[in-house]
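> fold the following.
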Amino acid sequence: MSIGGPSFHVCQFSSAVASGGYTIWLFIASDVQTILLPSTIFGITNALATLDFRDVQYQFPAYLNTVYRIPLIIGWVGINLLPLTMNNQRSPSSIAEDSLNKPWRPLPSKRLSGSQAKRLMFGFYALAVVYSFFYSGGHRQCLGLIILGTCYNSFGAGDHNPVIRNIINALGYFCFNSGAVEVALGSGSAVFTESFEARQYSLRLWSMVITAIILTTMHVQDMCDQEGDAKRGRRTLPLVIGDAAARWSIALPMPVWGVICPLLAGSGPLATGLSCALAFAVAIRMLMWRDTASDRNTFRVWNLWISVVYMLPLLGGVSLS
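Coordinates of the predicted model:
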């Protein structure tokens, strides 16, 4: 006599799906505020500001088109982010580091084995390529992220030199941001083609400014992970040049970027004040509050600031009609 019926098996299936979805969520949970949301914001706001960025070969920047494509943007960023995080978290040294810093992640919490994570990684890499090439756009950035992720995670390119680590991070952010814009516009590689009518603060220039910000300040994320990075043997900037010097290397450029970015975007007083206030807050917190919990909160403020910077072209009174 069999135990249970159709409803029992449906419950089992639903439970398995929920558990699997939660496991996948845990891979990217700590990157939602650093990559998923900011890159989505960048794609949406800069797509809406296309008439201000005259080198975008797109003649009809309709509000509804961008709104309709928001799920595609989130899907593109998420499906390209997932295999990167899986590759980043599956090595023994990463598991040891996460057991200190993020023990809730799937591998240190024993929700998945390393071999299972590897199979999932390849599966999501394949899905990302198919999704980008045949459905959403952003295929060049998808391939760029695969190459950068392989160099960073499989070959340890970011473990031994903090400058190379920041360069890879900056290029990764560039891929996520520019890919999100392409998906939002639905215009593929035309987003970054040449135009003789490009304005001073063109989309290409703005993307390069964002990349420079990441390059010069992204090690703010390393300040709260020094214990785990030291255990792994990763040579991040605070471990190479010292905690105090690393803090000053973040605190000094932050106010500069806080002022320059709204000027380049032609923002009004309110947006300029918000950018400056958050940038100065990061700089002050970095120098005054130096414990791990405070550094983690400072990184959250930095993420809030970079999200505001992403929206500056739209907050600057850009005409969309």
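
> make it CA atoms for all contacts and neighbour counts henceforth
Noted.

> host element of Leu82?
helix 70-89 (DSSP states H and E).

> continuing past that helix, what's the next helix or strand?
Next along from helix 70-89, by DSSP H and E: helix 92-101.

> which other helices and strands does that next one contact?
Under the contact definition 3 or more C-alpha pairs under 8 Å, 6 or more residues apart in numbering; DSSP states H and E, helix 92-101 sits against helix 70-89, helix 226-232.

> got the angle for the helix holding Leu82 vs helix 92-101?
Inter-element angle recorded for helix 70-89 and helix 92-101: 110 degrees (by axes from the mean of the first three to the mean of the last three C-alpha atoms, to 10 degrees).

> report the secondary structure element holding Arg296.
Here Arg296 is assigned to helix 292-315, by DSSP H and E.

> can you tell me what sits against that helix?
Identification of contacts with helix 292-315 by C-alpha atoms under 8 Å, 6 or more residues apart in numbering yields 33-34, 38, 41-42, 45-46, 48-49, 52, 220-221, 223-225, 261-262, 265-268, 271, 274-275, 278-279, 281-282, 285-286, 289.

> sec struct for the spatially most central residue of the chain, please.
Central residue of the chain (C-alpha atoms, centre = their mean): Ile35, 2.2 Å from the mean position. The assignment at Ile35 comes out as helix when based on DSSP: H, G, I helix; E, B strand; the rest coil.

> distance-wise, check it relative to Ala96.
Separation of Ile35 from Ala96 (C-alpha to C-alpha, to the nearest Å) stands at 23 Å.

> kindly report the same for Ile241.
24 Å.

> ok, the two, which is more surrounded?
Taking neighbours as other C-alpha atoms under 10 Å, Ile241 and Ala96 compare with Ala96 leading, 19 against 13.

> would you do the same for the sequence below? I want to compare the two.
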Amino acid sequence: MSYFAATTLHRALHHFETAWLFTRSDFKTTIFPVMIFAIVVSPHHNVLALFYALCWLWFHLFQFNVSNQSCSIHEDVLNKPWRPVPSGRISAKDSRALRWALMVFCLGLSSLFSLNAVITSAVFAVLIIVHDDIHLGDHPIFKNLCNVGGYVTLELGSLLILSRESWLDGTSIKALSCSALVILLTVHAQDFADVNGDRRSGRRTLPIIAPEGSRIYMFCAFPLSSFALASVWSLGPFSSLLFVSMSAWVGIRYYLFRDEIRDQANYRLYNIWIMGVHLLPATVRFRALAW
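Below is the predicted model of the structure:
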């Protein structure tokens, strides 16, 4: 291999690793749950469409992370120093430029599918601007609203591409509504492990504002939400017991275990529960979970 080819390959691998590091921590929080949602809720399935949906999702998540991480350097130095900006792999200035380039790329990518995909991509871009540039992400309530909007937008775009439909049926609308409500009620789960970094950057998250009250809230929110979802999706008795019991255990852990390491473990369990939430529409699509 020539020196030029070897250098080009090394640079390409370096850039791929940088892109991976921007999104590494969000596979469990976003990629897996959203793709599970799209697969379960979509009335049609196709391997190629699944690949397209995954690519669409990853590039949009990449766009958000590049923007968000370029604005949260002080927090990431403490909480996630391996990310590209705090580790020095890319400067904040270059990541901001990359963010705008990715916005244009994502809109172009969406144009390959449908008008609704383009609209979804545009809404997602606006939410990023509102969250990062207008700094609504620093406010506890508006941050959660932005998170809900962004998450549901990613679900909607992935679903539209996978299903190859320009409209949503009743089950899809019901699933998106349930997902939005669950994320709104429980998204605070992500903030407990990041209290030190959030406090350093001046953010006012629920665990910072109400350290004890937020723990009590999580203790109650998980089982109550699960009980309601089991009723909405008409789960069978065993499925309902299993689902509610799992959520109760997550809630108990958030209340009892309060150090940073265990809060990180709690958040991983929360994401497993979210995947379970996204499996519930299988009762309609596949006539499953009726036992």
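
> need the buried ones from the contacts of helix 292-315 of the first structure selected in PyMOL.
Restricted to buried positions by 16 or more other C-alpha atoms under 10 Å, the PyMOL selection for those reads:
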select buried, resi 33+34+38+41+42+45+46+48+49+52+220+221+223+224+225+261+262+265+266+267+271+274+275+278+279+281+282+285+286
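
> what's the angle from the helix or strand hosting Leu263 of the first structure to helix 292-315?
Secondary structure assignment for Leu263 of the first structure, by DSSP H and E: helix 253-265. The directions of helix 253-265 of the first structure and helix 292-315 differ by 10 degrees, with the same axes, to 10 degrees as the criterion.

> what does helix 253-265 of the first structure correspond to over in the second structure?
The alignment of helix 253-265 of the first structure onto the second structure (TM-score structural alignment) covers residues 221-233.

> mind checking how far the equivalent of Gly144 of the first structure over in the second structure is from Asn116 of the second structure?
Using TM-score structural alignment, the equivalent of Gly144 of the first structure in the second structure is Val123. Counting by C-alpha to C-alpha, the separation of Val123 of the second structure from Asn116 of the second structure is 10 Å.

> repeat that for Ile36 of the second structure.
Distance, Ile36 of the second structure to Asn116 of the second structure, using C-alpha to C-alpha: 21 Å.

> swap in Leu242 of the second structure?
37 Å.

> Val277 of the second structure now?
Relative to Asn116 of the second structure, and taking C-alpha to C-alpha, Val277 of the second structure is found at 25 Å.

> who has more neighbours out of those two?
Between Val277 of the second structure and Asn116, counting by other C-alpha under 10 Å, Val277 is the more crowded of the two (22 against 18).

> buried stuff in stretch 87-98 of the second structure?
For stretch 87-98 of the second structure, by 16+ other C-alpha under 10 Å, it's 92, 95-96.

> same question for stretch 64-71 of the first structure.
66, 69-70.

> any chance you could list what contacts it?
Contacts to stretch 64-71 of the first structure, defined as C-alpha under 8 Å, 6+ apart, come from residues 40, 44, 47-48, 183-185.

> again, but for stretch 204-212 of the first structure
55, 170-171, 173-174, 177-178, 192.

> that one aligns to what range in the second structure?
Going by TM-score structural alignment: stretch 204-212 of the first structure matches residues 173-181.

> have a look at how far, on average, that stretch is from the first structure.
Superposing on the first structure and averaging over aligned pairs (mean C-alpha distance after the TM-score superposition for the first structure), stretch 173-181 of the second structure comes out at 1.4 Å.

> name the nearest residue to the aligned partner of Ser115 of the first structure in the second structure, ignoring sequence neighbours.
Aligned counterpart of Ser115 of the first structure in the second structure: Lys93 (TM-score structural alignment). In space, Lys93 of the second structure comes closest to Ser70 once its chain neighbours are excluded; the distance is 7.9 Å by C-alpha to C-alpha, 6 or more residues apart in numbering.

> ok, that neighbour - contacts?
Per C-alpha under 8 Å, 6+ apart, neighbours of Ser70 of the second structure: 85, 92-93, 95-96.

> filter the residues you listed down to the ones in helices?
For the contacts of Ser70 of the second structure, the ones inside helices are 85, 92-93, 95-96, with DSSP state H as the criterion.

> what's the separation between the match of Ser115 of the first structure and Gln69 of the second structure?
11 Å.
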